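Visitor: Pasting the sequence and the predicted coordinates here, then a few questions.
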Amino acid sequence: MALLFERELWQWLCSRRRALLQQSSGWRKGCGSGRAGSGRGALVRPSPEEEEEAAPAPKKRRVAAGERYVPPPRKLKAGVSFSAAHFAETSYYFEGGLRKVRPYYFDFRTYCKGRWVGRSLLHVFSTEFRAQPLAFYRAAARAGRLRLNEEPVRDLDVVLKNNDFLRNTVHRHEPPVTAQPIQILAEDDEVVVVDKPSSLPVHPCGRFRHNTIIFILGKEHNLKELHTIHRLDRMTSGVLMFAKTVEVSKRIDEQVRERQLEKEYVCRVVGEFPEHEVVCEEPILVVSYKVGVCRVDPKGKSCKTIFQRLSYNGKTSVVKCLPRTGRTHQIRVHLQYLGYPIVNDPIYNMEAWGPEKGKGGKIGKTDEELLKALVEEHRSKQSLDVLGISEEDLNTDAENQDSELGSCENKEKDPLCMECKITRRDPSPKELVMYLHALRYKGAEFDYCSKMPEWAMEDWEE
């Protein structure tokens, strides 16, 4: 009995030490394949708002005479936790089959990074925040939207010091997503399982915050402080599980590590897929985390996917996919390599990959050339949001022009916001659907399945 107690105590101490190390370093465990490079068990860097909202509050200490006060970040409960104030930042409206978010003001907050110490704000903005011209930051300072240690910044030549706290208020626009509602497949005291529509990210990332599964579940279904068990790519639909407690999340995570979780997907691919079972074990390498592009490469991570054809309509095939590993874009990359890309895949079925669209790993371009070609192809179609990036401000005259802050009673229009000056084409609901669906997730204690999507029916025709 004593030996058993000592072993359990030692295991608890080890797990506690790992948790404290991850917490103090600002990193957290990742799972699934929703974010580029976030395979199960990988270390994933949180988004800026996640870092700010989930960071542990430092211990209180006395402020010495003449010392500048630095406000600590708020301490929230474990899990993805957002308060009523976060949900109240803006509201949704529906138009043309799309769910849209009204533009809103948002604070980006960060502590001074080590490489910024001794440099001026002007230098930091000009070298690391080049999405906006310097004229924008000068105007933002005049408008009181830049604050250093909670004091308005009047001079961008101010030199940054260690532990300085910077707050930048911006006018935020989010891309539209499908208006298709989130269907709850199952819910009990331990988990909530939903049928995720295509085009919605699981959690805040990039330009998405309110148009995410986490925010919609919190705002419209009062489901808060959910723990992500696995993730799906933004354009992938289907079964998505959340745990309601840390204990449940750990228990299911253990099943994943022991390969007890079975995942089944369906997709519609170009051409006549072979009738026999096809196994692909080509290693996958991430080309760009920012854009979210991968390819087969010997230097990549090992993975395995089993494919089985379900039907063929003379032009396209419905294929069942059984991924045995959880690499980023694994199913999509393996299908492209085999020569059967998903019919409407906005990344791996594009002309940028060459005449054979990446079949057999033949691309004929460097990674830089490939990324540039993909961006240009989407820019021509006004669909850069699919890649998770936005159009840079192309007005070169803005660098030498001073913007002025006028009256801004209408929060949906901001005289400093470059996005407010750009007219974008709305995607059609059809453009926001990719023919890849997580059909079933099965574990030791559960088995959740969604309905087969319409495009996967044997008699379906586009």
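Guide: All right, it came through fine.
Visitor: Please count neighbours and contacts with C-alpha atoms only from this point.
Guide: Fine.
Visitor: Can you classify residue 125 by secondary structure?
Guide: Secondary structure for residue 125, judged by DSSP: H, G, I helix; E, B strand; the rest coil, is helix.
Visitor: this is the other structure I want to compare:
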Amino acid sequence: MGGARKGRQAEANAYVPLPIRDGVSPSYLWLTETQAGGMLHFLAGRFPDVPEAAWARRLARGEIVDAQGTPLMPDSPVRQGMRVWYYRELETPETPIPFRERVLFQDEHLLVADKPHFLPTIPTGRFLHETLLVRLKKQFDLPHLTPIHRLDRETAGVVICSHNPATRGAYQSMFQKRVVNKVYEALAGPIEGREFPFTYRSRMQDGEQFFVSTEVPGEPNSETLVELVERRGEVAHYRLHPHTGRKHQLRLHLAALGAPILNDAFYPVALPCKGDDFSAPLQLLARTVSFTDPLNGQPRRFDSSFRLDWPGA
């Protein structure tokens, strides 16, 4: 159904008519067309997975407001240009993720976290409170906290977050300009017929299944330097240096080289969802993030304290 863009967190320096609630920032919809039927009808159609009765309860509690903070009613008009603010809620309880993040560094600008496997970086899908961002907001009371980059839910390791809106752009620009050095480690099958280290390049695009990527013919748009650290029988320990940041780049590249990462449920073949099974973490770790601090010119380096799990160890 048209008529709105998906809600997203507002920039910290913009006026937000709803406060953070239990670590969760409000989201908003920016309406692109006028529609008949009233606000309840619109919301129920825009979010078909949420029961209409749930939207009615939120409206009755005054938890859905316009850009000025005025509570909206079920029959409030839906007009082009409106911004509708609301809290994202889950209709079913979240399963607790039994792994804890660690804080590696914090100053007046940054918070650097060490994310465990299985913990999403930000709220998405069926995850809201069981996410790195919401956990950290609750723990440190940092309303403006936001990740500057992200890791897949399945990947563990270093995540750089900003909590100072005044300096956030300087740190974000480092990632946009690709001047941040990121080093990953992985356990995977052996890669035969290659002399290490070597660089692998390919052209990647979204796959037919929205949650995976695929390789296609054409000019390469992804590049990874692959180093061999150690080999034990049919398992090898790799150090990976991504020179680009395509979705699932490292997972797809190793699978294409005939060495899928251990416990990868997406590559080379997407397997059925394991739900809340935490028994086999993907053996991929964002080991190190380093850069020259754009504010003071000092070198920064942050290393994950997590370790990969060798089979049988």
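Guide: The structure has been received and is ready for your questions. Note that the structure is predicted; figures quoted are calculated from it, not measured.
Visitor: Need the TM-score between these chains.
Guide: TM-score for the superposed pair, counting by TM-score structural alignment, normalised by the length of the second structure: 0.76. Supporting figures: 293 aligned residues with a Cα RMSD of 3.7 Å.
Visitor: Now do the buried residues in stretch 238-250 of the second structure.
Guide: Of the residues in stretch 238-250 of the second structure, those buried by neighbour count under the rule 16 or more other Cα atoms under 10 Å are 238-243, 246-250.
Visitor: How about stretch 119-137 of the second structure?
Guide: Within stretch 119-137 of the second structure, the residues that qualify as buried are 119-123, 127-137, counting by 16+ other Cα under 10 Å.
Visitor: Off-centre distance for it?
Guide: When C-alpha coordinates are averaged (Cα atoms, centre = their mean, to the nearest Å), stretch 119-137 of the second structure and its chain have centres 9 Å apart.
Visitor: can you tell me what part of the first structure it aligns to?
Guide: Residues 200-218 of the first structure are where stretch 119-137 of the second structure lands when matched by TM-score structural alignment.
Visitor: List of residues touching that stretch?
Guide: Contacts with stretch 200-218 of the first structure, where a contact means Cα atoms under 8 Å, 6 or more residues apart in numbering, come from 34, 47, 49-50, 80, 87, 99-101, 173-178, 196, 223-224, 226, 231-235, 388-389.
Visitor: That one: end-to-end distance?
Guide: 14 Å (Cα to Cα, to the nearest Å).
Visitor: Can you give me every residue that contacts the residue lying closest to residue 161 of the first structure once chain neighbours are set aside?
Guide: Leaving aside its chain neighbours, residue 161 of the first structure sits nearest to residue 117 (5.0 Å; criterion: Cα to Cα, 6 or more residues apart in numbering). Residue 117 of the first structure makes contacts with 159-162, as judged by Cα under 8 Å, 6+ apart.
Visitor: Identify, from the residues you listed, the entry nearest to residue 112 of the first structure.
Guide: residue 162 (6.2 Å; Cα to Cα).
Visitor: hang on, the earlier thing: just the buried subset of the contacts of stretch 200-218 of the first structure, written out for ChimeraX, thanks.
Guide: One line in ChimeraX is enough to select the buried ones among the contacts of stretch 200-218 of the first structure; burial here means 16+ other Cα under 10 Å:
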select :34,49,50,80,87,99,100,101,173,174,175,176,177,178,196,224,226,231,232,233,234,235,388
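Visitor: Okay, and which of the contacts of stretch 200-218 of the first structure map to strands?
Guide: Cross-referencing these with the strands (criterion: DSSP state E) gives 99-101, 177-178, 196 as the overlap.
Visitor: just the residues you listed now: which is nearest residue 456 of the first structure?
Guide: Sorting those by distance to residue 456 of the first structure puts residue 196 at the head of the list, at 16.2 Å, by Cα to Cα.
Visitor: any idea how far the closest one is from residue 207 of the first structure?
Guide: When distance is defined by Cα to Cα, residue 196 of the first structure is 19 Å away from residue 207 of the first structure.
Visitor: can you give me the helices for the stretch 151-300 of the second structure?
Guide: In the stretch 151-300 of the second structure, the helices defined using DSSP state H, counting those that start in this stretch lie at 165-177, 249-256.
Visitor: want to throw the ones you listed into TSV with distance to residue 270 of the second structure?
Guide: Formatted as TSV, these follow (distance: least, Cα to Cα, whole Å):
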stretch	distance to residue 270 of the second structure
helix 165-177	29
helix 249-256	11
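Visitor: for those helices, which one sits closest to residue 60 of the second structure?
Guide: With Cα to Cα as the criterion, residue 60 of the second structure lies closest to helix 165-177 of those, at 33.4 Å.
Visitor: buried sites along that closest one?
Guide: Judged by neighbour count (16+ other Cα under 10 Å), helix 165-177 of the second structure contains these buried residues: 168, 171-172, 174.
Visitor: from the residues you listed, which two are the most distant?
Guide: The most widely separated members of these, counting by Cα to Cα, are 168 and 174 (10.4 Å).
Visitor: dump the residue contacts of the closest residue to residue 80 of the second structure other than its chain neighbours.
Guide: Counting by Cα to Cα, 6+ apart, residue 33 is the residue found nearest to residue 80 of the second structure once chain neighbours are left out, at 4.1 Å. If you count contacts by Cα under 8 Å, 6+ apart, residue 33 of the second structure has them with 3-4, 78-81.
Visitor: And for residue 149 of the second structure?
Guide: Contacts of residue 149 of the second structure (Cα under 8 Å, 6+ apart): 159-161, 175.
Visitor: Scan the second structure for its longest strand.
Guide: For the second structure, assigning by DSSP E, the longest strand comes out as strand 222-232.
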